[in-house]
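Participant: I'd like to go over a predicted model; first the sequence, then the structure.
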Amino acid sequence: MSAYDALMEYARTTQALAQVAGRLGWDQETMMPRAAAPQRAEETAAMESVLHARRTDPRVGEWLAAVPEDDDPVRAANLRLIRREYERARKVPARLAAEIARVTSMAQGVWAKARAEDDFAAFAPTLKEVVALKRKEGAALADGADVYDAMLQDFEPGATAAELEAMFARMRPRLVALRTAVLERPAPTALTGTFDEGAQMRLARHVAKTFGYDMARGRVDKAVHPFSSGSGLDVRITTRTNPHDPFNSLYSTIHEVGHGAYEQNIHPDHLLTPVGQGVSMGVHESQSRIYENQLGRSQAFARWLYPQMQQAFGALNLPDPEALYAAINRVGAGYIRTEADEVHYNLHILMRFDLERDLIARRLEVEDLEAAWNDRFEADFGVAVDRPSNGVLQDVHWSVGLFGYFPTYTLGNVYAGCLHAAMRRAVPDLDVGLAIGDLTPATEWLRDTVQGHGGLQTPRETIRQACGDAPSEAPLLDYLEQKFGGLYGV
């Protein structure tokens, strides 16, 4: 057996074990008995210990050194990804990796309870422990360089905080100007009523299949904070329901379908290999955001969705698809990031990016986080936070140690803007399909240009190859100004 074959056999087993670990996390968020949390934390820590040992096994380094250079792009990509994981894993002590897994597993339950009870003080000690552990891990990964930059590499390889900060600074003036202009105009009629939650779930599953999600290799369940999990032949998504807001369920589902479809559509030859998963969270978010926004919130798609909602819920207070389109894209300075309109969404992310950088750099401590959040939110959105579940407790990310994840949401929006412009050029009759619920032209284009390749290229190369140009925030901002300018007459 060649060194490459031995390395890939070993990597497949590691990937399979990582999928099992991910399934533990899925179960914890959807079906696990509440009292099982302490045991699950130990199970998660045990799995992380096994995975860390495999990722740092000296044989990996020996196999990497023994594999000759090769022009084959799949072999080259697998070697690049294995080497990157090996070098990063070796910097983190095994005991620290296991402790982070144990504490963040427990922290999820503590966060969920504190969120339900609107009690940040009850969560703060646990979050403080998570932050302390992640600072240690970040310092180990940075090895003297910028700690936050080192954390970013887990989610968007090649990105730097300085680069993201510059991009966000270019975006903010146009976003603020658009928001200001839109909020000066009368808001369209909102969807109102009571919407059966069972009917919402049935509609969610129907819409998921309409967007190409393969239910034979997936499932849709409910969770406090929607997410997707898995890759290859077992890709699961979650959503949530609100009896007064079916858009919450509908668009959470479409968003997660974007993630799930990405993993389902990677070429089957790459199953359980390093290449066989999404290349970065920024590219992953580009898929969820283009599914949710440019496709799912489009005027054409509203024409198909309107009768589907009538069938699911009965008569609506909105008279026609045009009114539904306006309601879907209604702009308002709400508290919740996941429910934010496209005009406000990135402002939510810019705030989180600044706060978590300050936390990691010790310019901000956990005990001051709630006040810092509330002050920044009021300054950015003009609204005072009324309770922690609408503020600092709304997102699960920090409880599970995902520092460096938030900026990939806006980066994903930027990528989605580029992809949407390229898709419109490649599929000129896109709206014809959207209006009748035929997403195939859109989803096949994304499968062929982005999803099927998995991790073959770097994140930026993936977007550049799909679009023909380097990623830029300009297409996203142009799209937002054209769309909401038209809707609001500004």
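Facilitator: That came in fine, so what should we check first?
Participant: Please count neighbours and contacts with C-alpha atoms only from this point.
Facilitator: Will do.
Participant: number of nearby residues for the closest residue in space to residue 481 that isn't next to it in sequence?
Facilitator: The shortest distance from residue 481 to any non-neighbouring residue, by Cα to Cα, 6 or more residues apart in numbering, is to residue 178 (6.8 Å). Residue 178 has 19 neighbouring residues, counting by other Cα atoms under 10 Å.
Participant: for comparison:
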Amino acid sequence: MSAYDDLMAFQRETEALGEVAGRLGWDQETVMPLGAAEQRADEIAALEGVLHARRVDPRIGEWLEAAKPEGEVAAAQLRHIRRVYERTARVPARLAAELARVTSVSQGQWARARATDDFAAFAPVLENVVALKREEADCLAAGGDPYDALLDDFEPGATAANLSEMFGALRPRLVALRDAALASPVQPAALEGEFPETGQLEISRRLAIAFGYDFTRGRIDKAVHPFSSGSGNDVRITTRTAPLDPFNCFYSTVHEVGHAAYEQGVDPAYALTPLGRGVSMGVHESQSRIYENQLGRSQAFTGWLHSQMSDVFGDLDLGAGAFYGAVNRLHRGFIRTESDEVQYNLHVLLRFDLERQLIAGSLAVGDLEEAWNARFEADFGYPVERASQGVLQDVHWSVGLFGYFPTYTLGNVYAGCLYRALREAVPDLEADLSQGETAAATGWLREHLQRHGGLYPPRETVERACGFAPNEEPLLDYLEEKFGAIYGL
């Protein structure tokens, strides 16, 4: 066997162990008994220690030096392996295992603090997580920007400076659109009523099927914070229900199906290799957001969803036209995952700015709740009422995912670009969506983006699919066109 063959055989085992670690995380969030938390932390830490040792195995360096790639696929495999090898080698095994252990435990502690709206109880836990992440960032940055070093885990090649420029261009038009819509005399009505969980989960399943989720390689469960987990032939999603807010369940499901469809759509030849998953979280979010918003919240598709809800719940208090307005209405709210399309990115920008300050050390964890509440009121115009609406609403920081939040907005930007190209490529898109048929749209995304997995760098992946360099204009144009029509602007 060649050095490349030896390296890839070794890598496949590492990738398989990584999938096992991911399955432990899925289990922890869905069906694990509460009393198992401490033991699970030790299990995850032990497995992370094994993975860390494999990722810095000296033989990898030797194989990389000797390997002679043939073709772009082999070259891409080596590029990913070298990147992980070099990054992992900078982080001591002790720190990697401790991060895995602490974040496993802190996840449960966050959930309890969120349930009781007690940030003070969680603050010491978060202080420990932040301290460990700052230590890791310093190891990875090698004298560069520590936040950029963490961001690189989720969006290779991106920098806080470049994202700040993009986000700065988004904010004025988003705020102007929000203010104009809320001041308009045209205000869509909200959907009212109580919708039992059994019915919500039935429609959730119908939505997953409509968007092409392969249940022979996946499943839907419930979780406090919806997520997608896995790759290849085992990609699982979760959702949540609220009796008075069925859209929370439906669009959480469609969002996670977008993630899962990306993983299920990667070329099977790349399974259990570095190319066998989504290339970055920004590109991943482009799939979840285009499924959820441009397709799932379109006037055509909501007409079909209206018929499905009527079938399950009986007559609704809104006709199909008013139902489209209800799905997309701008509204006061605190929760990022429940936000309308116009205000969603403002929630992300708040988190992006605060987490950069936490990693830089200019904001202490003890002052985080106050900083969050002040920023939220400045951005949205009303105060946070309790911690579960504010600083405790998201799981990300409790599990050390610093650098993840900006990829949500980057994903929206990518989705805007992809949707512009998709509309040109699929002229019958609206007619298809009105029948609950997404195959042409999701097939185009699979062919032009999803199947490549990690073959190309993130921005190149999107540019190859849409035919132009990604930028914020298509997203802003889409939002202004859509909500201008809904609100009569």
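Facilitator: Looks like it arrived, so ask away. Remember, predicted model here, so these are calculated numbers, not experimental data.
Participant: Would you give the TM-score for this superposition?
Facilitator: Comparison of the two superposed chains (TM-score structural alignment, normalised by the length of structure 2) gives a TM-score of 0.99, and 488 aligned residues with a Cα RMSD of 0.6 Å.
Participant: follow-up on the earlier one: who does the host helix or strand of the residue nearest to residue 481 of structure 1 touch, helix- and strand-wise?
Facilitator: In the assignment (DSSP states H and E), residue 178 of structure 1 maps to helix 161-183. Under the contact criterion of 3 or more Cα pairs under 8 Å, 6 or more residues apart in numbering; DSSP states H and E, helix 161-183 of structure 1 touches helix 147-152, helix 342-360, helix 474-488.
Participant: Export the ones you listed as TSV, with columns for distance to residue 207 of structure 1 and mean neighbour count.
Facilitator: Putting these into TSV (distance: least, Cα to Cα, whole Å; neighbours: other Cα atoms under 10 Å) gives the following:
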stretch	distance to residue 207 of structure 1	mean neighbour count
helix 147-152	33	23
helix 342-360	20	20
helix 474-488	23	17
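Participant: Need the ones you listed in a markdown table (columns: distance to residue 125 of structure 1).
Facilitator: Output for those, formatted as a markdown table (distance: least, Cα to Cα, whole Å):
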| stretch | distance to residue 125 of structure 1 |
| --- | --- |
| helix 147-152 | 22 |
| helix 342-360 | 14 |
| helix 474-488 | 39 |
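Participant: Out of these, the one nearest residue 138 of structure 1 is which?
Facilitator: Closest approach to residue 138 of structure 1 among these (Cα to Cα): helix 147-152, 5.1 Å.
Participant: how big is the offset of the longest helix belonging to structure 1 relative to structure 2?
Facilitator: Criterion DSSP state H: the longest helix present in structure 1 is helix 3-30. Following superposition, helix 3-30 of structure 1 is found to deviate from structure 2 by 0.3 Å on average (mean Cα distance after the TM-score superposition for structure 1).
Participant: What of stretch 120-131 of structure 1?
Facilitator: Averaged out, stretch 120-131 of structure 1 is 0.5 Å away (mean Cα distance after the TM-score superposition for structure 1).
Participant: Pull the residues that contact that stretch.
Facilitator: 100, 103-104, 107, 110-111, 114, 359-360, 366-367, 370, 388, 392-393, 398-401 (Cα atoms under 8 Å, 6 or more residues apart in numbering).
Participant: The residue lying closest to residue 434 of structure 2 once chain neighbours are set aside: which element?
Facilitator: Leaving aside its sequence neighbours, residue 434 of structure 2 sits nearest to residue 300 (Cα to Cα, 6+ apart; 4.3 Å). Here residue 300 of structure 2, judged by DSSP H and E, is contained in helix 299-313.
Participant: Tell me the buried residues in the helix or strand just after that helix?
Facilitator: For helix 299-313 of structure 2, the following helix or strand on the C-terminal side (DSSP H and E) is helix 320-328. Burial within helix 320-328 of structure 2, assessed by neighbour count using 16 or more other Cα atoms under 10 Å, is assigned to 320, 322, 323, 324, 325, 326, 327, 328.
Participant: which helices and strands sit right next to helix 320-328 of structure 2?
Facilitator: Using 3+ Cα pairs under 8 Å, 6+ apart: helix 320-328 of structure 2 touches helix 299-313.
Participant: what's the helix it packs on packed up against?
Facilitator: By 3+ Cα pairs under 8 Å, 6+ apart, helix 299-313 of structure 2 packs against helix 197-210, helix 320-328, helix 429-434.
Participant: export the ones you listed to CSV and tack on distance to residue 468 of structure 2?
Facilitator: Shown next, in CSV, are those (distance: least, Cα to Cα, whole Å):
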stretch, distance to residue 468 of structure 2
helix 197-210, 29
helix 320-328, 28
helix 429-434, 21
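Participant: chain center to the longest strand anywhere in structure 1: distance?
Facilitator: Ranked by residue count under DSSP state E, the longest strand found in structure 1 is strand 234-239. Here strand 234-239 of structure 1 shows a centroid-to-chain-centroid distance of 13 Å under the convention Cα atoms, centre = their mean, to the nearest Å.
Participant: now stretch 65-72 of structure 2
Facilitator: 33 Å.
Participant: Straight-line length of that stretch, end to end?
Facilitator: One end of stretch 65-72 of structure 2 sits 17 Å from the other (Cα to Cα, to the nearest Å).
Participant: Mind listing residues that contact that stretch?
Facilitator: Outside stretch 65-72 of structure 2, the residues touching it (Cα under 8 Å, 6+ apart) are 2, 3, 4, 75, 78, 455.
Participant: Which one of the residues you listed is nearest to residue 480 of structure 2?
Facilitator: Looking across these and measuring by Cα to Cα, the closest to residue 480 of structure 2 is residue 455, at 33.9 Å.
Participant: Quick check: the gap between the residue most central in space within structure 1 and residue 108 of structure 1.
Facilitator: What sits nearest the mean C-alpha location of structure 1, by Cα atoms, centre = their mean, is residue 285, with 5.0 Å. Separation of residue 285 of structure 1 from residue 108 of structure 1 (Cα to Cα): 22 Å.
Participant: same thing with residue 363 of structure 1?
Facilitator: For residue 363 of structure 1 relative to residue 108 of structure 1 (Cα to Cα), the value is 25 Å.
Participant: So for these two, which residue has more residues nearby?
Facilitator: residue 108 (25 against 10).
Participant: Now do the same for that one: its match in structure 2.
Facilitator: The equivalent of residue 108 of structure 1 in structure 2 is residue 107 (alignment by TM-score structural alignment).
Participant: Good, wrapping up.
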